[in-house]
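1. give me coordinates for this.
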Amino acid sequence: MSDFETLGLKSGRWTGLLRRETGPNRVVLAQAGRIIADAEVTEDAPGLWRIEATLPVSSLSDGMQTFSLLGNAGDGKIPHPDCELLAEISVTSGQAAEIDLHAELALIRAELDMLKKEFRRISAP
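-> Below is the predicted model:
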């Protein structure tokens, strides 16, 4: 994730810059292990790619939601196991609770999913 710099979230649109020789074939926005939107990838300068993804309104609800930008994620509705995690963002909405156990569980699940994918990739023959 070190070559991705987030430029923030504004009007439901998450923007960032990816520093690489070549841009990814496909970048998607994922939530809870499924693809919810395709991101737009445009070349800003040689070796600098602007990535923009719109958070679907239907994916927002009370509490915290974690969204992931995945590079080279295949062509289906479920991310390809070899996809690359470019960045993550968490969005909190609704009434804020002092201790939001659901938000903590969502973050732990997202990290666990990432670790499982990496482990599978490393241990594949």
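2. only C-alpha atoms from now on, for both contacts and neighbour counts.
-> Fine.
3. tell me where this structure has strands.
-> Using DSSP state E, the strands of the chain run over residues 4-10, 13-19, 27-31, 34-38, 40-45, 48-54, 63-71, 84-93.
4. next, the buried residues of stretch 108-121.
-> The neighbour-count check on stretch 108-121 (16 or more other CA atoms under 10 Å) flags Ala110, Lys117, Glu118 as buried.
5. ok, the residues you listed vs Ser2, which is closest?
-> Glu118 (16.3 Å; CA to CA).
6. quick one: that closest one from Thr15, how far?
-> Glu118 sits 25 Å away from Thr15, going by CA to CA, to the nearest Å.
7. Ile122 is nearest to which of the strands of the chain?
-> Smallest distance to Ile122 across the strands of the chain (CA to CA): 13.0 Å, for strand 84-93.
8. tell me the angle that closest one makes with strand 63-71.
-> Relative orientation of strand 84-93 versus strand 63-71 (axes from the mean of the first three to the mean of the last three CA atoms, to 10 degrees): 160 degrees.
9. one more to put side by side:
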Amino acid sequence: MSAYTLTNTRLFEGVWDGVITANKDDGIPPLIEVTLLEKLLEKVSLTPNGENRWILRIPIPTTAIADGVHTFLIREAASGETLDSFSIIAGEAVAEDIRAEMDLLRAELDMLKRAFRRHCVETT
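-> This next block holds a predicted model:
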């Protein structure tokens, strides 16, 4: 079992916010590292928010706002355990992927409708 629990609170104005809660009452703040493309992010902040709770703030670097999928991993550095992750998806390539998936879903739905109508005709 993890020593810490991370709860996502929001992503707003380029900053991802979360709350880290310690699962034991030792009051020791976790050592958090956030990586993007296997590189450590700077300017990650952890501020106390009551007993055994901390606010985690991760500013999204402008380099992560680009075509494709960019996944951030949030780990507790001492144990190496991944507490959470989040992704940012953007760009024209993603829109094309979604359109292709929608076309495929429409084709499958049309096929199912034809099969269902055929089944209804054959059983009456």
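10. and for the aligned partner of Asn52 of the second structure in the first structure, the neighbour number?
-> Taking TM-score structural alignment, Asn52 of the second structure has Gly47 as its aligned residue in the first structure. The number of residues packed near Gly47 of the first structure is 12, by other CA atoms under 10 Å.
11. tell me which of the strands of the first structure lies nearest to Ala103 of the first structure.
-> strand 63-71 (5.0 Å).
12. on that earlier part again, I'd like the strands of the first structure laid out as CSV, including mean neighbour count.
-> Below are those laid out as CSV (neighbours: other CA atoms under 10 Å):
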stretch, mean neighbour count
strand 4-10, 14
strand 13-19, 18
strand 27-31, 24
strand 34-38, 18
strand 40-45, 14
strand 48-54, 21
strand 63-71, 21
strand 84-93, 15
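13. the residue nearest the centre of the second structure and Asn8 of the second structure: what is the separation?
-> Note on the second structure: the residue nearest the mean C-alpha position is Phe86, at 2.3 Å, using CA atoms, centre = their mean. Separation of Phe86 of the second structure from Asn8 of the second structure (CA to CA): 9 Å.
14. cool, Met102 of the second structure as well?
-> Distance check for Met102 of the second structure against Asn8 of the second structure: by CA to CA, it reads 29 Å.
15. over to Leu105 of the second structure?
-> 31 Å.
16. need the counterpart of Gly14 of the second structure in the first structure.
-> Under the alignment by TM-score structural alignment, Gly14 of the second structure pairs with Gly12 in the first structure.
17. next one: Ile74 of the second structure
-> Per TM-score structural alignment, Ile74 of the second structure is aligned with Leu69.
18. nearest residue to that match in space, please, no chain neighbours.
-> Leu29 (4.8 Å; CA to CA, 6 or more residues apart in numbering).
19. quick one, what contacts the closest residue to Tyr4 of the second structure other than its chain neighbours?
-> The spatially closest residue to Tyr4 of the second structure, leaving aside those adjacent along the chain, is Ala22, at 4.5 Å (CA to CA, 6+ apart). Residues near Ala22 of the second structure by CA atoms under 8 Å, 6 or more residues apart in numbering: Ala3, Tyr4, Thr5, Asn52, Arg53.
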